[in-house]
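K.L.:
all I have is the shape, not the residue letters:
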């Protein structure tokens, strides 16, 4: 049983293989229809544009069928346990893609009761397939991740957590996260990243927006209100002063070949300026495309047990 719940559960070679396979999947001739005859359940408890569409399209393009579920479609809303629900669904489906926005521990309990792979399409503090899409985008663009440097600017949210875990699996990849005080990576996530990277100094986090590293190959921004959830403090926005990615910031930290990433949706004028998001150096739209190819790679690996060569 190959669940994809957290990148910390996967060995480094598997993470790198999924990134490489996601790049391959951009070429229709390298996909085939390995999921022919398979049924993929897609359950989302919250609104989603990219991830829900990406997994549905991924399953269909690989020859599978999709069984979609909304937040009110399952009997868990009337009191049935998730354990009982997935025991039944395991007889119908070949995998279940889930966005719960809840604790990862809850998703682990669901996976333990399941006889099919369960894939995390966003839990409260990690978005594993987003990170695979992020690094696939950079690998496709640069050809190799070794020796590259990523500057992440913004909240230490689910995308940042997954990116840090994924970066820990790639030798020679530097990641610097600059997050506002009080809005950084959760301590347990930071500890996990240290363990995964074996204490490598290539992955660092600090909170001084006036101390940005130079020589970045990519600058990454995210929406500061993850999934639109309000922060506890009414004046939270003040903590993010200076964190908006502007053309000036791009010039100061990078060079002619520096690219921009954003996991989307973007809050234009807040976390990034239009001229950066829509500029020639922006890979955000290609990054969104690779959400589908990363979903393909993960589905292929989880359902079939290994990547297969296209027929």
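P.N.:
Arrived safely, thanks for sending. What you see is a predicted model, and the numbers here were worked out from it, not measured in a lab.
K.L.:
rest of the way, CA atoms for contacts and neighbours
P.N.:
OK.
K.L.:
just give me how far the helix or strand containing residue 42 sits from the chain centre.
P.N.:
Assigned by DSSP states H and E, residue 42 falls within strand 39-44. Centroid separation for strand 39-44 versus its chain: 18 Å, with Cα atoms, centre = their mean, to the nearest Å.
K.L.:
for residue 102, list the residues it contacts.
P.N.:
Going by Cα atoms under 8 Å, 6 or more residues apart in numbering, residue 102 touches 123, 124.
K.L.:
relative to residue 152, how far out is it?
P.N.:
The spacing between residue 102 and residue 152, counted by Cα to Cα, to the nearest Å, is 24 Å.
K.L.:
wait, a helix at residue 210?
P.N.:
No. Secondary structure of residue 210 (DSSP: H, G, I helix; E, B strand; the rest coil): coil, not part of a helix.
K.L.:
can you report how many residues lie near residue 91?
P.N.:
Neighbours of residue 91 under the rule other Cα atoms under 10 Å: 11.
K.L.:
so how far is residue 54 from residue 162?
P.N.:
From residue 162 across to residue 54, the span is 18 Å (Cα to Cα).
K.L.:
which of these two has more neighbours?
P.N.:
Under the criterion of other Cα under 10 Å, the comparison of residue 162 against residue 54 puts residue 162 first, with 26 against 21.
K.L.:
okay, and that one sits in which element?
P.N.:
Using DSSP H and E, residue 162 sits in helix 158-167.
K.L.:
just the buried residues of that helix, please?
P.N.:
Across helix 158-167, burial judged by 16 or more other Cα atoms under 10 Å covers 158, 159, 160, 161, 162, 163, 164, 165, 166, 167.
K.L.:
now do the contacts for the fourth one.
P.N.:
The reference is to residue 161. 125, 126, 127, 185, 189.
K.L.:
report how many residues lie close to the spatially closest residue to the fourth one that is not a sequence neighbour.
P.N.:
Just to be clear, that refers to residue 185. Once flanking residues are discounted, residue 185 sits nearest to residue 156: 4.4 Å by Cα to Cα, 6 or more residues apart in numbering. Neighbourhood size, residue 156 [other Cα under 10 Å]: 27.
K.L.:
another structure for you, compare them:
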């Protein structure tokens, strides 16, 4: 007897989309996601979040650890009435040589409603997207960090209350051309925001990403600048910090800190040189007194912890945005029919 896959995990979803990078979305789509974030945040404030992910599950694959990504997706699923399933490398066969990524994607698609993956390789995300028949969300893959970008845009929009639009602003990223820096370059120029990377020449953005940003600037009217001149911060409405080295670069730590410190450390003094009312963002975790001082991070211009909270706001919106088209609400009659049939069967065994 061959029974087809259940309707809840329809393998032929129309209009299936994945979230690999924010550059893949129009400004209208980004605005829709942020509007959804705003409504869900208000609902959370009133302890009245509708269960728009009810009886659904998100498979959360973590090849690399994370505080904010792990907590925000798991809590978001719970608040929306669903379930977050944490999957570390030791929990599943992904990448172990025992099971291909393709087969992992096929299995997860039949059991879960959405897949989030934080991986050590872009190839993993791309393979999951190629084979998955449910939405795949990139939780960081060394190229892009779209969930962080959505939280960042929303946080800036929340705190710019003088009538300016996001497209009126200039954001400066202080430091290395990290995945976050790259994502900000592409997200800002796609949306219409001006972008600057301020850092030593050795650690500036690679040309392939600048070529992509050039195309976005032609469409949106945005601009970008890659410079080692710290004084350019005077032209910026938002200053963004990130670590000068990551866990995979510990052997370069001494060299990197020597290149970046002290000139590119975000301090209260440096923030005072930005435009009046400039915001300080940081994707966290923060290394005190390396890329940012504790005084700046906890100062009046910092919205870094609002930004961190908005990772939860973003994940709630993402779970709803990417699954709502596929949700099927059964009638009470249909639910009663299945309940009666199953209970009658159980009475006789």
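P.N.:
Nice, I can see it. Note that the coordinates shown come from a computational prediction; the quantities given were computed from them, not determined experimentally.
K.L.:
whereabouts in structure 2 does the strand holding residue 42 of structure 1 align?
P.N.:
Aligned using TM-score structural alignment, strand 39-44 of structure 1 spans residues 57-62 in structure 2.
K.L.:
what about the spatially most central residue of structure 1, is that helix, strand or coil?
P.N.:
Nearest residue to the geometric centre of structure 1 (Cα atoms, centre = their mean): residue 130, 1.6 Å. In three-state terms, and counting by three-state DSSP, residue 130 of structure 1 is helix.
K.L.:
show me where structure 1 has helices.
P.N.:
Assigned by DSSP state H, the helices in structure 1 fall at 12-24, 50-61, 82-89, 104-113, 128-142, 158-167, 187-196, 247-253, 274-277, 284-304.
K.L.:
residue 142 of structure 1 pairs with which position in structure 2?
P.N.:
Residue 142 of structure 1 maps onto residue 160 in structure 2, by TM-score structural alignment.
K.L.:
what's the strand holding residue 42 of structure 1 packed up against?
P.N.:
Counting contacts by 3 or more Cα pairs under 8 Å, 6 or more residues apart in numbering; DSSP states H and E, strand 39-44 of structure 1 is packed against helix 50-61, strand 65-69, strand 95-99.
K.L.:
could you single out the most deeply buried of these?
P.N.:
Comparing these by mean neighbour count (mean count of other Cα atoms under 10 Å), strand 95-99 ranks first with a mean of 24.
K.L.:
what sits against residue 88 of structure 2?
P.N.:
Per Cα under 8 Å, 6+ apart, neighbours of residue 88 of structure 2: 61, 62, 63.
K.L.:
of the residues you listed, closest to residue 28 of structure 2?
P.N.:
Nearest to residue 28 of structure 2 among these, counting by Cα to Cα, is residue 61 at 29.2 Å.
K.L.:
got the contact list for the aligned partner of residue 57 of structure 1 in structure 2?
P.N.:
Here residue 57 of structure 1 is matched to residue 75 in structure 2, going by TM-score structural alignment. The contact partners of residue 75 of structure 2, taken as Cα under 8 Å, 6+ apart, are 84, 312.
K.L.:
do that again at 7 Å, thanks
P.N.:
Applying Cα atoms under 7 Å, 6 or more residues apart in numbering to residue 75 of structure 2 gives no contacts.
K.L.:
neighbours around the closest residue to residue 73 of structure 2 other than its chain neighbours, how many?
P.N.:
Nearest non-adjacent residue to residue 73 of structure 2, counting by Cα to Cα, 6+ apart: residue 315, 5.6 Å away. Around residue 315 of structure 2 there are 25 other residues, counting by other Cα under 10 Å.
K.L.:
try residue 150 of structure 1
P.N.:
Using other Cα under 10 Å, residue 150 of structure 1 is surrounded by 26 other residues.
K.L.:
and the aligned partner of residue 287 of structure 2 in structure 1, how many neighbours does it have?
P.N.:
In structure 1, the residue paired with residue 287 of structure 2 according to TM-score structural alignment is residue 267. Other residues near residue 267 of structure 1 number 14, with proximity taken as other Cα under 10 Å.
K.L.:
leaving out sequence neighbours, find the closest residue to residue 267 of structure 1.
P.N.:
Computed as Cα to Cα, 6+ apart, the closest residue to residue 267 of structure 1 that is not its neighbour in sequence is residue 223, at 6.2 Å.
K.L.:
distance-wise, check the aligned partner of residue 303 of structure 1 in structure 2 relative to residue 244 of structure 2.
P.N.:
Under the alignment by TM-score structural alignment, residue 303 of structure 1 pairs with residue 323 in structure 2. Relative to residue 244 of structure 2, residue 323 of structure 2 is positioned 36 Å away (criterion: Cα to Cα).
K.L.:
which of these two has more residues huddled nearby?
P.N.:
Between residue 323 of structure 2 and residue 244, counting by other Cα under 10 Å, residue 244 is the more crowded of the two (25 against 18).
K.L.:
correct me if wrong: the more buried one contacts residue 175.
P.N.:
Yes. Look at residue 244 of structure 2 against residue 175 with Cα atoms under 7 Å: they come within range, at 6.3 Å.
K.L.:
I am finished for the moment; much appreciated.
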